[in-house]
Each structure stands twice: as structure tokens, then as C-alpha cells.
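Trainee: Mind looking at a prediction? Sequence and model below.
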Amino acid sequence: MDAYATVICYHEATRHRFEGYARGPETLDWDAPPAPFRRYEGAPVQALPLAAARFEAPFSRLQQPVHGPAVPAGPEALGALLQLSFAISAWKSNGVERWALRCNPSSGNLHPTEAYVLAHGIHGLADGVHHYRAEDHVLERRADWPPGDGPPGLYLGLSSVIWREAWKYGERAFRYCQLDVGHAVACIAYAAALLGWQVEAVPGLPSAALAQLLGLDRHADFTAGRRDDVEREEPELLLALRGDAGAGAALPARAEGARWHGRASTIDPHPMYRWPIIDEVAAATAGAGDAPCAVATGAGGPPPLATADGGPGAVATILGRRSGQRYDIGGLMPAAVFFRLLDATLARPQPPWQTLAATGQIALLLFVHRVQGLAPGLYLLLRDAAPSLLAQLGPEFAAAGPVAGVDHLDLWLLRAIAPAGLRRIARSLCCHQDIAATACFSLAMLAPFEPVLRRDPGQYRALLRAAGLVGQVLYLEAEALGYRGTGIGCYFDDELHALLGLKDRQWQSLYAFAIGVPLPDTRLETTAPYVGRPVAA
């Protein structure tokens, strides 16, 4: 089976349907979940400063192009960047159990994404590869590189421990891991913006080369568990943290002769299931990294996003972001807030849009429940999606028309629907979850699919990551405006397509999301992370 057919087979097999969910475990041992943190036993450790507060700025700083002067690279700046992207943001407990929340959201709070710092010529960091251990906010030095020439470089490699998701979600886990990579990339880009750094994906780096660079192909270092597919990490992509992504192509040569340290800790000593289809789609979509990213500027793109004085701080917003668990069904959203949230999803030459390709292709199908001044119903924000999407819709949407008075937003009212009926539809399509119906609005992300994958099956990862990145923008923008978002990975693919009259795989739904007025859960206790660690003044 060729790569394209493998991807299509995987996507079809992992659909949730009214008559049955995608294949997953029949039982879960909640007393023995996969380890949420990886560590490398025997690797030298370097503590990082908790320095994020030093770089506090108005949240509007994240809504503008990156501007200098750039903060010098070093342990303090890197500590702040990792604190705002991968670190623990809080501990939660219910009196019996205790678990960590992190700055980068994850399906089921399972956090498959691991981060590796690659440095050369950076003051205060040894040249080589360092694993970020979020549990303790430290770097574990995995590899020492031999001395080399050239300008300083600082990179971040991402991998996925797919089993963390597969343990709970079975075959659909590969989808969720890619969404999580998109969330993580956006977190990195936002954190870097506070340092005046422009993050770029390094193009043209084959997956095998990235695995070798990060030490993920050193199988003898990953033998603590019983099964290779459980313990290994899937290489995802490499990010240049201060621009100059082109220089990343020289890293494999610089890493030749590296001296490696440490052995990986166990993820799951007693796995109960196997999902070989995940290995198949991972191999079929392994490629040469993310494509170079270009975002339209000037007349070719939307106007700059308007910014307002005051408002919350960027650091406080990032560290305070939470996923909504329950929404106030009586909560209303002003139309200005709704349009602002949609406007923030348009790809512009600012973080995080310049980091990943394909982000502009995602169209948003909106279930508008309670937005003042807007009729409840189905709306469609095309963003940069081809207008041909409208032509793909069923004949029942022939009377759809653009919403007036929303400036540059390509927003269409597809159909007004009575509130009770709309809530029933939204709830049913999102695996009968109330959160899709009690939010002020929920949405489905639609992406061009079959034509894109025929050209390059590896774009399956890119499209899912793009959806995750859009979700992270919505998370932070909603948080800054006093609302709360939540990603929804469980939805009925075919039934959502049928609602729109989509007959083939030209467009596919890849992610769902909801934003509303959150209801606090008073049963949970929240405590601060890294208690006892000094905070950089």
C-alpha cells in the first residue's frame, strides 16, 4: 500500500461514528497510566531559572509582529521560554489524586510532546543536545558536541511519545499527537515573541536525520520498558528559536562525533494493547520536516490586528490559561468579542502564524449559540480557505450569504437554527458532550484534504498541526478576553460532513473547539508549581 492509501486508510479507520467509536482500549488501568514525564537517568542536569515574570508585557505584545531588541540567548531567556511553553503551570488535586497542568494543552492532559534544546555557541549552555524535564524545570544533557565554528545557534526539537495518547485513545492517538504538536509550536512562538525572537520551522530535515540528531534512534537508550512501540519517541520537527532556519541543515554534520549520556526512563512497564495502524501512518507521513512558511502581508493579507492598551499581561495569561470544563449556559458573548476572536485567527505576519505552513487553509464552521446581536445558527469563516468550499456545500445552503458589517472577515451565515435545535446538533456531533452546546459558540475546523494528500501524504501531519495551532490562538485570545476555550477531539466525522452536505474527501473535519463563560469546579484544589524553587527577580 502506498503512503497516500495508508493515510486515507488510517483516517477512515479512526473516524468516530454514531454507530461506533474508533478502535480503542476496552479497559483502562487508572492506577498505572503512562509516565507523564520522561527523564534520562545518568545525564548531567542543569537547573533553569523560573524567569518568565521578568519578561512580562501587555498581552497585546503577542498580537503584533516580533520586534526587538532581542533578549540575548542564555539560560535565563531559555528558562523563560520553556516555562511559558512546556512547564507545569499548576497542580490540581481532588483530595485523592494530584496531577499537573502545563502551559501547552494536550488531549486528555496526557502530554505526548517532548522538547529537546540544541545549542552551540550559547553562553551558559554546553554545546550539544539537552532534554527538557518539565517535572523539575531542568535540562538533562543528552549529548556533548565536539567544538565547531560558525555563528551561535539555538534550536528546539519536538518529538511525540505516542503511547501516552494511545494508552487512552487507541488508534485515534496519532491525530491527537499532531494536534498537540500544533498547540506546542504556538506556545513556543508566543513565548519567543516576548524575548524578541522569531521562531521558524527548519525545512528539509528528514525524519531519520532528526531522530539521529535528537538521539531518538539510539534504541539501546530506550529499553527500560517491555515494548519498543511504547517506549520510543516519534521525531516531529525542528524549530530555529531565533530565526535563520536555513542554518539548521548544518546541525547533523555538527553533531557527528557526539558523546551521549543517560538512558530513558520507562513510559509504561505493562502496556495492554497494540495499535499497529499508528506505526503505519507514522511511517507513511514521515517526511522532510515542515515546509517553509509564508504569510501574506500588505494588500495580500488582512489588516494588522487592532491592539488595545491595558488588559491582562501576556505572562499572566499564558500561565493562567486553563481548558474550560463546564460552561454557563446563560453566559452571553458581545458581538465585538466574537468578531475579535475570529479576527485573531486570520494568518498574519506575527506569532504564531509564521512558524508553521498550512495554517491559513483551515476554515471554521461555527455553531453560534449565544452571541449578542447574532441569530443562533451555523456560520462559516473561510479565512484563507478556497471559496470552492462554499460550492462543496449541499443545496440546502444555496441561500447562504455573507454577514454584513464585519469588515475583512469572510464570514457567512449558512442557516439560522432555533437555539434548542442548535444545541442538540452541536452536542450530538461532539460525541454527546454538553460543552459543545453550553458554550457561547463552538466550532469545527475544516481542512482541504484529498487533493493536498495526493500531492504529499506527509501533509496529513501539517494539516493536523495547523488545526492545533489555530486552537492555541483561540485558547489564549479567549483567556485574555475573560472567557475560556477547550479543544474537543471527540466528534463524529461523517455526521458533521453530512450536516454540510459534503459528499467526498475534498474537505475534512480535523478538530473541534468551544469557547464560553467558564464555571469553576470548587471540588478541586489548585497549588503552585515548583514550590521551593527560587523565582528570578
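Mentor: Structure received. Keep in mind the model is a prediction, meaning the values are calculated, not measured.

Trainee: drop to CA atoms for contacts and neighbour counts, all remaining ones
Mentor: OK.

Trainee: Just want the most central residue of the protein.
Mentor: Centroid-nearest residue in the chain: His183, 1.6 Å away (criterion: C-alpha atoms, centre = their mean).

Trainee: thought that residue was touching Gln472?
Mentor: Yes - between His183 and Gln472 there is a contact at 5.3 Å, judged by C-alpha atoms under 8 Å.

Trainee: what about Trp412, which SS state?
Mentor: Secondary structure, DSSP: H, G, I helix; E, B strand; the rest coil: Trp412 is strand.

Trainee: could you pull out the strands for the stretch 51-200 of the chain?
Mentor: Per DSSP state E, counting those that start in this stretch, the stretch 51-200 of the chain carries strands over the ranges 88-93, 98-102, 113-120, 128-133, 138-144, 153-160, 200-201.

Trainee: What residues sit buried inside the second one?
Mentor: This points to strand 98-102. 100-102 (16 or more other C-alpha atoms under 10 Å).

Trainee: Same check on stretch 517-525?
Mentor: Buried-residue list, stretch 517-525, by 16+ other C-alpha under 10 Å: 517-518.

Trainee: do stretch 303-321 as well
Mentor: Those would be 304-305, 312-319, 321, for stretch 303-321 by 16+ other C-alpha under 10 Å.

Trainee: can you pull the contacts of the closest residue to Gly108 other than its chain neighbours?
Mentor: Excluding the flanking residues, the one nearest Gly108 by C-alpha to C-alpha, 6 or more residues apart in numbering is Glu165, at 7.9 Å. By C-alpha atoms under 8 Å, 6 or more residues apart in numbering, the contact list for Glu165 reads 107-108, 110-112, 173-174, 176-177.

Trainee: let's bring in a second model and compare:
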Amino acid sequence: MPVSYQTKQIDEVVVYHQLSKHHFNRYAASLGYLDWATQPDSFRRYAGAKKIPLRKIESDEFLDMDYESVFHAKTVRHDKGDLNIDLISRLFFDSLSLSAWKSSGKSRWALRVNPSSGNLHPTESYLLSGPMDSISDEAFIAHYSSDEHILELRSEFDVSLWHKLRKGFPVEVFFIGLSSIYWREAWKYGERTFRYCHHDVGHAIGAISLAASSLGWQTTLIETLSREELSILFGLVDSRGPEGEYPDCLIALTPQANSVNQTEIAKDTIDQFQLLSWHGKANQLSPSHVSWPNLEKIATVTAKPNNEPILFENLLRGEEKTTEAYTNRSVSFRKIVRQRRSAVAMDGKTSISQEQFYQILKKTLPEENRYPYETLPWLPKVHLAIFIHRVENLEPGLYFLIRNVEHTDCLKKVMRSDFLWEKPAGCPEKLPLFKLLIADVRDAAKQISCLQDIAAEGCFSLGMLTQFQESLQKYGAWFYPRLYWECGLVGQVLYLEAEATGIRATGIGCFFDDPMHRDFLGIKDLSYQSLYHFTIGGALEDTRIES
């Protein structure tokens, strides 16, 4: 691809990124109110497609799977890890299914295992597999419908095409595809929608990776297909218009016992999917829509092109991770993922121990945890700028966790020169955490997070500072959404770690961008940008939860 064209696309990404920032004197453009008459349907359905019921998992089943073990290599022992409908049922149940219902007055809405900005859930998922008992005698692609915990059979094809498609992978392999319906978020959030949708993709990737690990399987992101090719593979070529569904990624799932060096599927088979018969008509989500041209433009600009070189930097892939927990926890993975909720308010008084804090941060490090980080084939781009409020034996202030030590010199260079960069007392040697500023930072955290009390009233909050400019220049405009995927994946781990610690977390998408970068951290350029914020602490009870 010509360099001049790549530069133009990157420039357009920067234009959107700047346009979608919140500022003290203005927010990014949105409708400004909630038009309840056009609220999108939360669930995609394909009328006319054959429905395949998945197994209904009881709440007390499989509670013996240890939460800690799912993060590490080949530590999971499972007795039902064979590729069949039972495994598929459990995988989706612990990653993308409904987890509870909320009600307020006459309104009632569902919560899911995977979190979403505003609980609007723009992410859809598809299962691509060879023949499987109780689903299909042929190879198939099916849509997962979370409201009924079913598969909707979109197309079936000859097993010979399946063998060509999966050539090079272990015999036991299947794929999950993820896509985004931007309208679901744009209805509320307008031009900032693109950011939130790709946070959600990252959350979904993390949820799938950890659920797969609990079953003895591993996940690999297939980064060799263009968006056009994914559209063909998912049967979304004709999904256009205001409710258009944009394919995001394809994930290969294989048993942990197998070494996987394969990172691509046979591209010469993709065109044959255009000849398949596709079943079911997608439901209409809203009776009318509001157009957001800048959202449509960034979606087009960031489409992964054909013939892009294979991206694979994760040199730690496949190595055994040997770690020592800072705290002793014995909790059920299934219980943690099913009880995960987003806190709606913090109590402003709960504190956690220094050891618990370090344990949470340790789980965000790829070199300490095989899953879910090995799913992403690039080295970490995301670091954590942490506002500490209530952590025992740690002074309140601004701290910084470096998730890729190769960025250390650059970070110190672009951030404020008066930062301390000192190792906190008692911090484990292998945890690259630094104390930058000692102060009461509650007001700053609240102000930066769009004046939300929740950012100041937890144990700590944070911003995910991401290598921005160099990442775009190295890979191209198509890498922009992947920066949000990494943020969402880290966020998924933070959600679960909060639950395992006995507290709660919430992702924060609304924050004042440049006041965080420029005014608080001292970053004057686009070298690093904060793309996602988070808060963790003692949550006030949400009485709207039904079950």
C-alpha cells in the first residue's frame, strides 16, 4: 500500500480521535438526550434460521474450577473438554450469555457476562466449525443469540471446504467471529461510539479467552483476513445502512495440549463462502435512526485491508508462566464471571490491602499470565496511570504501572519532569509499579472522569495510557480499533479481579481526554493517549438486580 495513502488514513484517524474527545467546555457530539422511541433492540435475531438450543447450565454446576488457574498455561484439568455441543454451551455461557436481570418500575433489562458501555451491547458473535453432533452433520456457521442461549444456523457447507479452511490447525479447532453494530451505541453516545464499541470487542475477546481456558482450550486472534474477507466469512456482505454490522475479528480455539503456530486460515477458500446459501433475515433494531457521518467515516478508514503483512510480535507465546500469588484466594471461576457486575456507585470508605492491590495489578501483566493476553499477537501498548485513594500502607497519589518495559524511557521523556518514578515500599520486584506524585488525587480523578463521583470514591481509579502515534505509524490506520481491544481486554481482567477480591469495578468511557494527557500527565503530543478509564472499590448495593 502506498505510503502516501497510509499517511492520509492515519491523518483521518487522528481527525476522528481529536473530534471524539471530551473537553471541559464541550463534549463530543451526541444527540444530547435519549430518544426512547428509537432505542435499539438489544438482541440480534435471524428470523427463519434454524434454532439450535444450547445446554442450559445450572448455576451450581462446575463451580470447582479454580479462578486463579485459568490465567496460566496448561494448569487446567478438565473432564469435559471434548469438542461437542456441551463444550460450546459452557463456553458461551461463561463468556457472552445473560447473567442477570435488572428492573426499575415497568422497565426490565438484561445484564451479560461480558460488560458493555451503557449496557447497550453492540457486539455480535458467530461460531464457525466442522460437523458437530446435535448441531449439524455438515460444517456450519451460526449466530449466537444470548437472550435464548441458542445458535441460529446461518449456513452449512461441505466438510471438504472446512478441511481446506482450517488447514494447518489441529484437528480439534473451531472459530468465533465478533462483529459490531455501531447504531446500538450511537443511539446514546453519538460520535464517541467507535471507541466504546471496540472497548466492548476487547471485553468479549477477554471473556472468550478465559472461558476457553477454563475448559482447557486456548485462543488465537487470526490477523491475516481483511474486513471484506471477514464479511464474506460471517455472511455480512449485505449488512449495510444505519444498522450495518461490521465484522471485527476471528478467533481460533484449540486445545491447550496442542502447540499452535498457525496464525492464518486458507484465504483462497474465502470466495467460496459467497456461493453459500444463507438462512435467516436479521431483525430491524429501531424504527428510525440518526446519521453520524464521522462514525461511518472512521469505520471505513480503519477497515483492515487485503494483503496486510501478518502481525505477530508476542514472543512469549507458548512459554510456561510460573507465578506466585501475593494473596491466597480460593474462588470459583464460574462464580466470579457469573456474578460480575458494573458498580453504579462506590461507598467512599472501603479500602483494600497493599497485597490485594498488587495482586490486581499483577493480573494485568502478560509476562505473568498466559491468558487472556496471548490471544493478542502484538506486544503490550497499554499502561496504567493509577489514582490511589484507599490502599492500606500506600500513600494516596498518582502511580504508574508499565506493562511493556520497552516503553519506559519514552514514557519518562514525554511525561512531567517532576514525577518521582520511585518504587513504592513493599512493591514486589517483578511488578513495574512506580510512584509519581504524592497527593490527594480524588478531586483530580473525579474532574477528569467527567465529574463522576465514582472515580474518586473507590479504592483506586485509573486511565489506560496507550502508545498511540507510533502504533499507528508502524501498522496503519486499521490498528486504531485494536488499541481499544487491548484496553477492553485489560478491563475484563480488572472486572474479574475486583470480584475475586470482594469488591467491584466499573469501566469509565466518559473522561476529559486532553486534561488527562496534557494537564495532569504533562504529555503535549500524541505519543500516548488515554483510551479507557476504570474505577475499583466498595460498591453500593444496586437494588434493581432481580436474579
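Mentor: Sure, I can see it. Because the structure is predicted, anything quoted here is derived from the model rather than measured.

Trainee: What's the residue nearest to Gly108 of the first structure aligned with over in the second structure?
Mentor: The equivalent of Glu165 of the first structure in the second structure is Glu185 (alignment by TM-score structural alignment).

Trainee: would you list every one of the helices in the stretch 151-300 of the first structure?
Mentor: Counting by DSSP state H, counting those that start in this stretch, the stretch 151-300 of the first structure has helices at residues 162-169, 173-194, 207-214, 228-231, 251-254, 276-285.

Trainee: is it true that Glu236 of the first structure touches Asp290?
Mentor: No - the pair Glu236 of the first structure / Asp290 is not scored as a contact, 9.0 Å apart, by C-alpha under 8 Å.

Trainee: out of the strands of the stretch 51-200 of the first structure, deepest packed?
Mentor: Here the criterion is mean neighbour count by mean count of other C-alpha atoms under 10 Å, and of the strands of the stretch 51-200 of the first structure the winner is strand 200-201, at a mean of 28.

Trainee: Which secondary structure elements does it sit against?
Mentor: Packing partners of strand 200-201 of the first structure (3 or more C-alpha pairs under 8 Å, 6 or more residues apart in numbering; DSSP states H and E): strand 234-240.

Trainee: Next, format the strands of the stretch 51-200 of the first structure as TSV and append distance to Pro269 of the first structure.
Mentor: Shown next, in TSV, are these (distance: least, C-alpha to C-alpha, whole Å):
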stretch	distance to Pro269 of the first structure
strand 88-93	24
strand 98-102	20
strand 113-120	19
strand 128-133	20
strand 138-144	22
strand 153-160	18
strand 200-201	34
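
Trainee: who wins for proximity to Ala73 of the first structure among those strands?
Mentor: strand 153-160 (7.9 Å; C-alpha to C-alpha).

Trainee: and that closest one with strand 128-133, angle?
Mentor: Using axes from the mean of the first three to the mean of the last three C-alpha atoms, to 10 degrees, the direction of strand 153-160 of the first structure lies 50 degrees away from that of strand 128-133.

Trainee: which secondary structure element contains the residue of the first structure most remote from its centre?
Mentor: For the first structure, the largest distance from the centre (C-alpha atoms, centre = their mean) belongs to Ala399, which lies 35.3 Å off. For Ala399 of the first structure, there is no host helix or strand (DSSP states H and E).

Trainee: Identify the residue nearest it in space, chain neighbours excluded?
Mentor: Leu414 (7.5 Å).

Trainee: now do Asp542 of the second structure
Mentor: Nearest one to Asp542 of the second structure, counting by C-alpha to C-alpha, 6+ apart, is Val344 at 7.2 Å.

Trainee: Just give me the match in the first structure for that neighbour.
Mentor: For Val344 of the second structure, the aligned residue in the first structure is Gln325 (criterion: TM-score structural alignment).

Trainee: Pretty sure Lys56 of the second structure sits in a helix.
Mentor: No - counting by three-state DSSP, Lys56 of the second structure is not found in a helix; it is coil.

Trainee: Counterpart of it over in the first structure?
Mentor: Under the alignment (TM-score structural alignment), Lys56 of the second structure pairs with Leu50 of the first structure.

Trainee: for Trp197 of the first structure, what are its contacts?
Mentor: The neighbourhood of Trp197 of the first structure, defined by C-alpha under 8 Å, 6+ apart, consists of 66, 68, 70-71, 241-243.

Trainee: Looking at the alignment, what corresponds to it in the second structure?
Mentor: For Trp197 of the first structure, the aligned position in the second structure is occupied by Trp217, per TM-score structural alignment.
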